[in-house]
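**Q** I need the structure of the sequence given here:
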Amino acid sequence: MTARIHLSLRGASLRFAEHLVLDRVDLELGAGERIALVGDNGAGKTTLLRLIAGELVPDAGERTLVAPGGVSALEQSLELPDRATVAEAIDACWRELRELEAEIAEAGAELAGPGGVGLDGPQLDAALARYAALVDRYEARDGYGAPARLDAGLAALGVGDVDRSREWRTLSGGERARIVLAAALASNAELLLLDEPTNDLDDDAWDWLVAALARHRGTVVAASHDRAFLARWTSAIWELADRGVTRYGDGYAGYLAAKAAERERRRLAHEAWLAERERHLALLEANAGRLAAIPRKLDKPGMGAGAFRARGRDHGAMGRIRNAKERLARLAAEPVAPPPEPLRFTAGALRARADASAEQGAPSAPPAAPILRVAGLTVLGEPVPDFELGPGDRLLVTGPNGAGKTTLLRTLAGELPAAAGGVARRGAVGWLRQQAGRIDDPRRPLVEAYAAGLREGRDAAAERLLALGLFHESELERPLGGLSYGQRRRLELALLASRDFELLLLDEPTNHLAPLLVDELEAAVAGFAGAVVLVTHDRRLRERFRGARLELGGRGALPARLTHPLHPPPPSPASPPAPPGKTSVFAGRAAPAPAKSDDTPERVGGAGRSGWVGGAGRARDGAGRARSPRLSRTRPPAPGLRRGRPGAGRSPPGSAPAARRGRTGSRR
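**A** A predicted model of the protein is given here:
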């Protein structure tokens, strides 16, 4: 395949109705590059891919694409007739190859001439040249090998046995995505445009995809939030934010380093802004003191050198005060926001108990009571091993699709009754579902939904939401019905970010989040002092997970297994091993809860009553006898996830509105 591809965008802008998606974008793409598109869900990644492919035309600016070896685009959805078959869907993915095959057949028929009589002379030479050029293009893409590549790809992705005559609409979303991915790669186009190619892939299929892209000799542009995928194959990153595109070199590692440096620059700029504000406040106070010390009346006003010097000091101090006030006004009008504080989970009730023990002068912390206890539980008819989770414990739930991972979390959260056995919870539960809940009022503004979730006033909620750094001020009035999946996910995080909890249940928490925010979420989970139960397909998160693992086999498969790390750390005094006969997870502990600070928010609401949630059967002891666990009926604290306090410093008069405008530094 020849390296002749070239793409350029010059001042490209694109809008849908009144919504401006891309604003004066300039881009260059060369042969052999591996570009990853990253950004918040709804930032315009899919739109940019369609613009590159030529499916969309910019409203302003220019697009130039030279790709003699063809373009193949993996779209999240194909536009096909209602009763289209799998074979027809593959043909739609191979549109360029099928068109080239049709042209070759037409050129071959032309060589035979009208009525089967062959051409001669110049006509024959022209027909032969056209036929040879078409065959060269087809062979450059190895079109003859496309069916074999397709079969291999379908088998590797687990859909090799799907009947090609089957109606496309009868397949699941995951099956359709994998078939389209296999067809796109099998086309061997010079430019591959992929939209979230790792979605719905298991580990084996993921490995095959990375290897296939490594073998591809052309250029690849892929929109993805998969951090492990980004780290394995990218040569550069295009980040979409605020309707623009920024390029970062040196792959994903270079992108992370550049973003860290950018964060440090923002921190230093904010500190410089604070220092200048403090300096002018000090000048204002000092000169106000000098002015107050000058006598307002003299024995003989206007007479002598003393009066002249007094008037000079008066005028000088007033001038310095005026200059300081003007500079403070400019600083207030142009605030420099600090970078947002990293996400931080807090377990307020655990911290309060630790503080109470310290105040009582206890020589050592008492044994930590379990936060979650599971006994005799079944999921989809299959038994789940008994276990307990205490403060700092981590449990990763794995298993194939349909094994019951989400069902287990819903049971632990109390959304579903236990079919057998029971679940005991102590304290408040933070529950992040895999799919966002139903929107009751699509017209309701985002800020009002956040305020209602916290049960506080709109203005206070707006300031609190902006301080989290998850939204721009311009997004606060956006109706819920107009939010992207990523924005709804960030709203759910923001609601958790304002509360305390002791148990965190996370079902695919990385869905629809930008990679940098996922990094922060991972760090927040690692530092949380409470207990965590996690379900995730994020390969990087699973690879770096430290804690116990519960593997569900699914209906009729292998029984569920609870495993521990090979080298667990020694138990801390606050978390002793469980007594004999019980399974306890004391691995991958977080650090102790931080000391209580003055900026702890008020607890808001709870996650339901604590205690035992019974099922169809009662929990049993080691000998099989039924037992009745003690119930905890104390009112639980509110669950939550919150951030550290934004930047400190005195605020000059009139600076409060500026603080609202400046926010606490959005991630974008």
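
**Q** Please make it C-alpha for all contacts and neighbour counts, starting now.
**A** Noted.

**Q** Distance-wise, check the spatially most central residue of the chain relative to residue 410.
**A** The structure's the chain has its C-alpha centroid closest to residue 513; by C-alpha atoms, centre = their mean the separation is 1.6 Å. Relative to residue 410, residue 513 is positioned 22 Å away (criterion: C-alpha to C-alpha, to the nearest Å).

**Q** this one as well, want them side by side:
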Amino acid sequence: MVLSCNNISKEFVTGPVLKEVSFHINEHEKAAIVGINGAGKSTLLKIIMGEMSADSGDVFLSKGASVGYLAQHQEINTELTIFDVLLEVKKDILELSDKMRALEIKMKQADEEALDAVYEDYSRVTHEFELKNGYAYKSEITGILKGLGFEEDDFTRKVNTLSGGQKTRVYLARLLLSKPDLILLDEPTNHLDMKAIGWLETYLKNFNGAVLIVAHDRYFLDGVATKIIELNNCRATTFMGNYSDYATKKKALREAELKAYLNQQKEISHQEAVIEKLRSFNREKSIKRAESREKMLDKIERIDKPLELDASMNISLKPHKESGKDVLTVENLSKSFEETLFENLNFEIKKGERVAIIGGNGTGKTTLLKIINGITPCDTGKITLGANVEIGYYDQEHQVLHYDKSLFDEISDDYPYLTNTEIRNVLASFLFTKDDVFKLVGSLSGGEKGRVSLAKLMLSEANFLLLDEPTNHLDITSKEILEDALNNYEGTVLFVSHDRYFINKTATRILDLTGKRLINYIGNYDYYLEKKETLEAALLDEVPKEDQPLASSANKQSWQTKKEEQKELRKIQNELKRIEDEVAKLEEANAKLDEELANPEIAANVGKLMEVHKHKEANDERINALLERWEELSENV
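**A** Now for the predicted structure:
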């Protein structure tokens, strides 16, 4: 065990944040802390690191264990370059290298009598240098920096000239390079693009030490975490498995808690009714019995009502005006600033689609949304909106909110036709309940303001939503609410996001902006990962450079062909899944028939025995036919 937290409690002026929080992290274990914004996740990490004191409780680290900590914001002000900052981590290797050079010179100058002693020192230092991977330290630094999204041209940039997000990435690189026994990471994916997040995910999975992560990136948590520590109502609960395992178990637990709560409430209501009835008899014995029941009722340990979203939160948001079938047509679109972002883009979006635009940082995703929305002009090309299309645009930097209004007034002033109940239902669907609706917009956090903007957008006359990083600053619960809202939305959605889990849950199609052009994937993020290598090779690597503009313009013409091919592929995959399910059921049935055959009563009954044998033979025959069909179909995938 590398870390143990025992009964950690912490209270601020606003109230308790942590109450008797206990958990442990074993060596090599990968764990994640999850919870809504304000649950105390970052506070807990600071207490573990000694940056903040707990009101009570203890933190134990195994003797001699080294710890690396990445906070959400890093301020590294130094004249050193990015590469030199990482070189500081390898100070011991550099010192050994200097010793080796000095001993090499000494060996050349030493007489025969002293040479053996010098050579012995040289062998010892060289061995230590090799053990510390001294010959590969430069490539190790380069690999980590490139993995986190830095180009070789960036290595010589001075750290004090970098943005906050770039400094955080430098600090993360330095932390990973130091290889501590325990790594604590607070929102490590915030400043990484999808490629860098994927690299970090692989690195942490293969990391030999222990890891404790706070993150809202559920796809990342699915890939890395083997244990989830949930902070809820100031308490900690540990779940084994990744995020999806946790979500399944949490749902079952929540349903059980809700059932227990409702059963207890029913019993309390029953007892209160009995007490009231006994009192109404107004007799000494009945009053005493009522008082006795009251005492028993007071002794019951009341179950707190689970924090459950009520049914009104699953509202279906329908645009006031339907668009035509063709929502957006983009033809030969190009845009350059200092360098070309993209050229000759061609794509269409149909009514009801939810299309995700993905790609590395700086590829032009946000610029593309702004061009479609008329905020930024294109260099060449044409944007055509379909009949009755009304755009609604969401951008973290362009939220139209009135800071002096309450949340309730923010909605009611813009949508006066909504009833009070409808306004409360809409706000509740974005996690603003009870007295929250009377909070001033100006007092909200960045994530809460984002939720209000999204609520207004979903209520607008728009039937075509353009969303730029809609999940930024949202906690996991808020993301799930947004996913449900978009999946129930009856309009059309085009969004930019780095949140792979969110994309996987909501996208019906993915446009990958890479190599200055778009590659189309008809499916969610898992489908994109499955087909990425094949389609990239076909559309980018195998197209001669002189033919690429022609290939790009041909993309639109081949769109229908690709769509049909992918439709046929999905049909095959569905049939394969159906066959696999049927085989599993038949094998399960055979297992039960084997149990019957082993039953002495059936064994003694010849007629019944023959019937069971025939049933099993028929199952085996069907399984063989299905497996032949499966093999035949699998050749086409």
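
**Q** Just give the TM-score of the two.
**A** TM-score for the superposed pair, counting by TM-score structural alignment, normalised by the length of the second structure: 0.62. Supporting figures: 500 aligned residues with a C-alpha RMSD of 5.3 Å.

**Q** residue in the second structure matching the residue nearest to the centre of the first structure?
**A** Under the alignment (TM-score structural alignment), residue 513 of the first structure pairs with residue 474 in the second structure.

**Q** Count residues in the vicinity of residue 113 of the second structure, would you?
**A** Using other C-alpha atoms under 10 Å, residue 113 of the second structure has 8 neighbouring residues.

**Q** Pull out the buried residues from the helix or strand containing it.
**A** Per DSSP states H and E, residue 113 of the second structure falls inside helix 112-131. By 16 or more other C-alpha atoms under 10 Å, the buried positions in helix 112-131 of the second structure come out as 118-119, 122, 125-126, 129.

**Q** Just name the closest of these to residue 94 of the second structure, please.
**A** Using C-alpha to C-alpha, residue 129 is the member of those that sits closest to residue 94 of the second structure, with 9.2 Å.

**Q** that older thread, which neighbouring elements make contact with the helix or strand following the helix holding residue 113 of the second structure?
**A** Taking DSSP H and E as the definition, the helix or strand that follows helix 112-131 of the second structure towards the C-terminus is helix 137-147. Contacting helix 137-147 of the second structure under the criterion 3 or more C-alpha pairs under 8 Å, 6 or more residues apart in numbering; DSSP states H and E are the following elements: helix 82-87, helix 164-178, helix 194-206.

**Q** So for residue 596 of the second structure, which of those helices sits nearest?
**A** Comparison of these against residue 596 of the second structure by C-alpha to C-alpha identifies helix 194-206 as nearest, at 45.9 Å.

**Q** roughly how far out does stretch 206-221 of the first structure sit from the chain middle?
**A** Relative to the mean C-alpha coordinate of its chain, stretch 206-221 of the first structure is positioned 24 Å out (C-alpha atoms, centre = their mean, to the nearest Å).

**Q** quick check: longest helix of the first structure.
**A** Scanning the first structure for the helix with the most residues, using DSSP state H, yields helix 251-293.

**Q** Stretch 224-232 of the first structure corresponds to what range in the second structure?
**A** Using TM-score structural alignment, the match for stretch 224-232 of the first structure in the second structure runs over residues 215-223.

**Q** just to revisit the earlier point, contacts for the helix holding residue 113 of the second structure, please.
**A** With C-alpha atoms under 8 Å, 6 or more residues apart in numbering as the test, helix 112-131 of the second structure has contacts from 93, 96-97, 99-100, 103-104, 106-107, 110, 135.

**Q** Can you give me the buried ones in the helix or strand harbouring residue 96 of the second structure?
**A** According to DSSP H and E, residue 96 of the second structure maps onto helix 91-109. Of the residues in helix 91-109 of the second structure, those scored as buried under the neighbour-count criterion (16+ other C-alpha under 10 Å) are 93-94, 96-97, 99-100, 103, 106-107.
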